[in-house]
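>>> Return a 3D structure for these sequence lines:
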Amino acid sequence: MKYIFVTGGVVSSLGKGIVTSSLGAILRGRGYRVTAIKVDPYINLDAGTMRPYEHGEVFVTADGAETDLDIGHYERFLDLDLSRKNNITTGQVYKAVIERERKGEYLSQTVQVIPHVTDEIKRRIREVAAEQEAEIAIVEIGGTVGDIESLPFLEAIRQFQFDEPAENTLYIHLTLVPYLRTSEEFKTKPTQHSVATLRGVGIQPDAIVLRSEKEPPEEVRRKVALFTNVRPEAVFSSYDVKDIYEVPLVLEEQGLGKLVEKKLGLEPVFPNLGIWTDAVRVLREPEDVVTVGVAGKYVKMPDAYLSLLEALKHGGIKNRVRVEVKWIDAEGLIEGDLSEAFQGVDAILVPGGFGIRGIEGKIRAVQYAREQKIPYLGICLGLQVATIEFARHVAGLEAANSTEFDPYTPHPVIDLMPEQLEVEGMGGTMRLGDWPMQIRPGTLLERVYGGARTVHERHRHRYEVNPAYVELLTQAGLVVSGVTPGMQGRGTGLVEAIELEGHPFFLALQSHPEFKSRPMRPSPPFAAFVAAALDHKRAHRVLAAGEAADAREA
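Purely as a prediction, here's the structure:
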């Protein structure tokens, strides 16, 4: 087993997750079995209860873990389904150590950070790598070197260099190199201090990746090498690119893959990075461009919808087009003319979310998409507001709502799932992870999934379409095209997908298919949605050309 440890310095949010994922893609392109592990120093057991505005998206794994968004990057770049064990937090580690102490497993010992906490960290890293039969495990340490929270994890990975043969460990440090426009120079002093701090805890990096606005010149790399005790050929640059899928190509071109081969004693291999070359080519030179209006409540923090944005991008790659997103604050849709808000969009998407803020705006967005025949895709909450809108304006159920937003609504078309009634805690208690969806034949959903009758998608919700209203809604014209099979006492089963007949593309899912979307395997609903947006744009382009011709004749 080979271990690569990625640390970060100077500031947080530098892009360690992208560098880790890109390195994984480079090694996967060489044919190695790779896994990636994210260490988060926060005391939370998982990311499930964190605010999206503060921490970004909560990514859900197939086995139902609510994890850091970097796990999503790993899955997309490595094309792997990772598990809850791939995200290690301080809370998990200390909880396990305390439980062992209570069981008497440390009897007669004074339980300390070293060796008990550090041993638990190392045990978890090794366990994940072994269970997933990886040849190389890439471990990203969250936060910034110098943070007090990270010290136990840095000590644990320091010990790996003595627990393992020299050729089995590699340390990479990602650090910021600011560019001062006033003096037109790169400043390396923060990097020097960051590496000094890392060396102060006993870790000498084997390679340094400089995060910068633009590619630094050779003299900057040589200066960093001189002051950090790293050879110049082991200093790389991760500068700003137009799209994150360029990063594996940039780092491979600079020789990162070859350095890893040399340091870890791997056989030199020419990598197959064709998927990234093709993706970048489409993103740079698309055959067309479509605009998707995303009506959400976290629009000031795009990372809250990270997987969704990437799934749209993947759908664009599949259709050889670039997808541009127009952010639309749902709160601003509650009143006023929607035609202005949605001007220039080729499709409308309502994503997931929690809480009442912006709900009425999202309902109006659904109504606008339904009435104006604009392609619509609803995700999780996007299905629930679509059901509410249909119940109010088509089925005649005035004041229909979700009990999440109005506990006293006369028509609770969306209600708390029965199994949630006895739940008291908030963390890890929703319907999470992969669940099957049985597809109704002859529907748009069946065409989207290529004729499949049962598929699995990931979930994260507490509320569902109220089974008591399904028959009434379907009689009014709502098509329930997907259900969870085998649900006892639910009649047709939990509603997983709805659509409308006579609409060019109207599809909403209770699941989050964006979590399974990859550049090489786009999510079927997102790929079909982008295709529908392209059709809509082209149809309107033809219509506009016809109207212009008629005007000229007149």
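>>> contacts, neighbours, all on C-alpha from now
OK.
>>> so what's residue 202 up against?
155, 158 (Cα atoms under 8 Å, 6 or more residues apart in numbering).
>>> can you do 10 Å?
Going by Cα atoms under 10 Å, 6 or more residues apart in numbering, residue 202 touches 154, 155, 157, 158, 159, 196.
>>> Need the max-distance pair from those.
159 and 196 (18.2 Å; Cα to Cα).
>>> Pull the residues that contact stretch 103-112.
Contacts for stretch 103-112 (Cα under 10 Å, 6+ apart): 97, 98, 99, 100, 101, 116, 117, 118.
>>> do the same with stretch 537-553
288-291, 344-347, 374, 531-535, 554.
>>> in that stretch, what's buried?
By neighbour count with 16 or more other Cα atoms under 10 Å, stretch 537-553 contains the buried residues residue 537.
>>> Now do that stretch: distance to the chain's middle.
For stretch 537-553, the separation from the chain centroid amounts to 40 Å (computed by Cα atoms, centre = their mean, to the nearest Å).
>>> From residue 342, how far off is residue 336?
Separation of residue 336 from residue 342 (Cα to Cα, to the nearest Å): 12 Å.
>>> again, but for residue 424
From residue 424 to residue 342 the distance is 40 Å (Cα to Cα).
>>> again, but for residue 414
Residue 414 is 27 Å from residue 342, by Cα to Cα.
>>> same thing with residue 1?
Counting by Cα to Cα - residue 1 and residue 342 are separated by 53 Å.
>>> cool, residue 16 as well?
For residue 16 relative to residue 342 (Cα to Cα), the value is 36 Å.
>>> same deal with residue 193?
49 Å.
>>> More neighbours: which of the two?
residue 342 (22 against 15; other Cα atoms under 10 Å).
>>> I'd say the more buried one and residue 328 touch.
Yes: when contacts are counted by Cα atoms under 10 Å, residue 342 is listed as touching residue 328 (8.1 Å).
>>> Please enumerate the shared neighbours of these two.
293, 294, 295, 348, 365.
>>> Those in strands, which ones?
Among the shared contacts of residue 342 and residue 328, DSSP state E puts 293, 294, 295, 348 in strands.
>>> Enumerate every residue touching the last one.
Put plainly, it is residue 348. 291-295, 325-326, 328, 342, 365-366, 368-370, 374-378, 506, 529, 533.
>>> Mind checking which of those are in strands?
Going by DSSP E, the strands hold 291, 292, 293, 294, 295, 325, 326, 328, 376, 377, 378, 506 from those.
>>> to compare against the first, here's another:
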Amino acid sequence: MARYIFITGGVVSSLGKGLMAASLGALLQARGYKVRIRKFDPYLNVDPGTMSPYQHGEVYVTDDGAETDLDLGHYERFTGVSARQSDNVTSGRIYQQIIARERRGDYLGATVQVIPHVTDAIKEFALADADDLDFVLCEIGGTVGDIESLPFIEAIRQLRNELGPDNTAVVHVTLVPYISAAGELKTKPTQHSVRELTSLGVQPDLLLCRCEHELPASERAKIALFCNVRPEAVIQALDASSIYAVPLQYHGEGLDEQVLRHFHLEGPSPDLTRWDDILDRHQNPEGEVTIGVVGKYVGLPDAYKSLNEALVHGGMANRVKVNIRWLDAELFEQDDAEIAAQLEPMHGILVPGGFGERGSEGKIASVRFARERKVPFFGICLGMQMACIEGARNTAGIAAASSTEFGETTEPVVGIITEWMSKEGLQQRSAEGDLGGTMRVGAYEAKLSGNSHISRIYGGATEISERHRHRYEVNSAYRDALENGGLVFSGMSPDGLLPEIVERPDHPWFIGVQFHPELKSKPFDPHPLFRDFIAAALQQARLV
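Sure thing, here's the model as predicted:
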């Protein structure tokens, strides 16, 4: 039977519950246990797929086509366990399922209520597909005291009673602020947060205290006394130099040991060799490169969280530090001198995914700069589409080339994708349909051309599987014109209809992909595209 660890947060948001869950999962893995991590999101959206990145950061995509919270990216990167649709649920999805059941008459005329119907649905989600696991870690989004999270806290209370205290644990992540004027750490916010959680019927077993200064033994004892936990179960979580230092830091503070003690388990000592090597590569680089990311949401780094980490992983693979310069594509729309001033110092240029017309001309200008100056270029999703539009305009002679995403055009080099084949069969969409849950999303295969740059990057593979999330596609009717202009289609969908990868053989490193390779990159297994892109940027740096 799986044991359940519920992770809650108090005092303020953004304390790092997701990173804590990922780190604890990695530590339990290192001791030989099989783990899975899940996220409960209290908001009423069915999923984050239609939310602005400025509202909620990036949308993380799973192989089975779920659009999920970005914390699932942390879970995958730290544990290597591929996330699934069943690993993320929102209040919106819970209520959607309950209302559908009520409309069908599944409740046999009963009054549908938060308790038991909503809490039962939450418990079903928590308990599903857990037979082969040792631990299931469940992170509750938001902060204790939020109205939205109350049904989830109540579901935890019920599960603790049903599964028993020996099969469940609650880790409460809280804040111990330092008041500089007084020169003191203050424990009262933590006390109040635990009191709030306890008043809802959930007593935490461990407290992870985020703090900027060392937490003295006297303060730990005080927190333990007022919060009704053992002093050893009050664990300090100081700010780390890197997220990849967090598992080792939490192990040093005894987090995994205290969790196992709670469950009366004596696991083997953890094998942390992997994390020692990751941290060594990250903290002791032998060079550095600068990558310019020309995007739309550069004001919020979480909008490109997986991309940021994948670039770091590529640096680890090459033992170099990657300096990322976030460049607003709108700044490049009018001034060629500004483009040159911003991009000339870059050793590589990356145009990431995104939606909408804003900044598109700046991205196209960045592609042109990279092509003409022979700077390594990497286009992802919309970035590949911009590379095709740039190629159509400037090397294929199609001056009016554009995308139907940006409005009506006489030369739709990029257009909405209306049908495609999936594992479930033919999928069809229309421009007038719903936005949520209608994209080509999840893992799809692509066939690679022999003797291509992309095939060499993938170790000679002829077929790959990568995760997609897009509504628009490069129009294969323009393939001949683009290839005559030097932009080769080196990867296609298995049926040969949908362009997946383009490259320029006459360029040192110029690749565009329709999928999102950053979603599968891990610190201990960097994605080959990012590994090779950073290697090309390093070569560029040596030429400067």
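>>> ok, back up a step: nearest to residue 393 of structure 1, of the ones in strands among the shared contacts of residue 342 and residue 328 of structure 1?
The closest of those, once distances to residue 393 of structure 1 are taken by Cα to Cα, is residue 348, at 18.7 Å.
>>> Please, where are all the strands along the stretch 51-200 of structure 2?
60-61, 67-68, 88-90, 135-140, 168-175, 178-179, 184-185 (DSSP state E, counting those that start in this stretch).
>>> swap that for the stretch 451-554 of structure 1, sorry
454-461, 463-465, 478-483, 495-500, 506-509.
>>> What range does the second one cover in structure 2?
Following TM-score structural alignment, the aligned partner range for strand 463-465 of structure 1 in structure 2 is 472-474.
>>> about what we covered before: could the contacts of residue 202 of structure 1 be laid out in JSON lines, adding neighbour count and distance to residue 79 of structure 1?
As requested, the contacts of residue 202 of structure 1 are exported to JSON lines (neighbours: other Cα atoms under 10 Å; distance: Cα to Cα, whole Å):
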{"residue": "154", "neighbour count": "20", "distance to residue 79 of structure 1": "28"}
{"residue": "155", "neighbour count": "19", "distance to residue 79 of structure 1": "31"}
{"residue": "157", "neighbour count": "25", "distance to residue 79 of structure 1": "26"}
{"residue": "158", "neighbour count": "19", "distance to residue 79 of structure 1": "29"}
{"residue": "159", "neighbour count": "16", "distance to residue 79 of structure 1": "30"}
{"residue": "196", "neighbour count": "18", "distance to residue 79 of structure 1": "36"}
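>>> which one among those residues gets closest to residue 361 of structure 1?
Nearest member of those to residue 361 of structure 1, counting by Cα to Cα, is residue 154, at 46.4 Å.
>>> What lines up with the closest one in structure 2?
By TM-score structural alignment, residue 154 of structure 1 lines up with residue 153.
>>> Do I have it right that that match meets residue 144?
Yes: counting by Cα under 10 Å, residue 144 is a contact partner of residue 153 of structure 2 at 8.3 Å.
>>> Mind listing the shared neighbours of those two?
With Cα under 10 Å, 6+ apart, residue 153 of structure 2 and residue 144 have common neighbours 8, 197, 200.
>>> Hmm, residue 301 of structure 1 is touching residue 55, no?
Yes: here residue 301 of structure 1 reaches residue 55: they are 9.4 Å apart, a contact under Cα under 10 Å.
>>> which one of the strands of the stretch 451-554 of structure 1 has the most crowded surroundings?
strand 506-509 (a mean of 28; mean count of other Cα atoms under 10 Å).
>>> corresponding residues in structure 2 for it?
Against structure 2, strand 506-509 of structure 1 falls on residues 510-513 (TM-score structural alignment).
>>> that older thread, just the buried members of the contacts of stretch 103-112 of structure 1?
Buried among the contacts of stretch 103-112 of structure 1 by 16+ other Cα under 10 Å: 97, 116, 117, 118.
>>> hmm, back to that, now the ones in strands among the shared contacts of residue 342 and residue 328 of structure 1 in a markdown table, please, with extra columns for distance to residue 75 of structure 1.
Formatted as a markdown table, these follow (distance: Cα to Cα, whole Å):
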| residue | distance to residue 75 of structure 1 |
| --- | --- |
| 293 | 26 |
| 294 | 24 |
| 295 | 26 |
| 348 | 26 |
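>>> So residue 216 of structure 2 is in contact with residue 185, correct?
Yes: taking Cα under 10 Å as the definition, residue 216 of structure 2 is a contact partner of residue 185 at 9.2 Å.
>>> gap between residue 269 of structure 1 and residue 235 of structure 1?
21 Å.
>>> quick one: which of those two has more around it?
More crowded of residue 269 of structure 1 and residue 235, by other Cα under 10 Å: residue 235, with 26 against 13.
>>> Which positions in structure 1 sit opposite the longest helix along structure 2 in the alignment?
The longest helix of structure 2 (DSSP state H) is helix 528-543. Aligned using TM-score structural alignment, helix 528-543 of structure 2 spans residues 524-539 in structure 1.
>>> Please point out which parts of the matching stretch sit buried.
Those would be 524-537, for stretch 524-539 of structure 1 by 16+ other Cα under 10 Å.
>>> Ok, stretch 86-102 of structure 1 next?
86, 87, 88, 89, 90, 91, 92, 93, 94, 97.
>>> Return the residue of structure 1 aligned against residue 390 of structure 2.
Under TM-score structural alignment, residue 390 of structure 2 pairs with residue 389 in structure 1.
>>> Surely its match and residue 473 touch.
No: counting by Cα under 10 Å, residue 389 of structure 1 sits too far from residue 473 to count as a contact (11.2 Å).
>>> More neighbours: these two, which one.
A side-by-side neighbour count of residue 389 of structure 1 and residue 473, using other Cα under 10 Å, places residue 389 first with 25 against 20.
>>> Let me see the contact set for that one.
360, 362-367, 370, 383, 395, 397-401.
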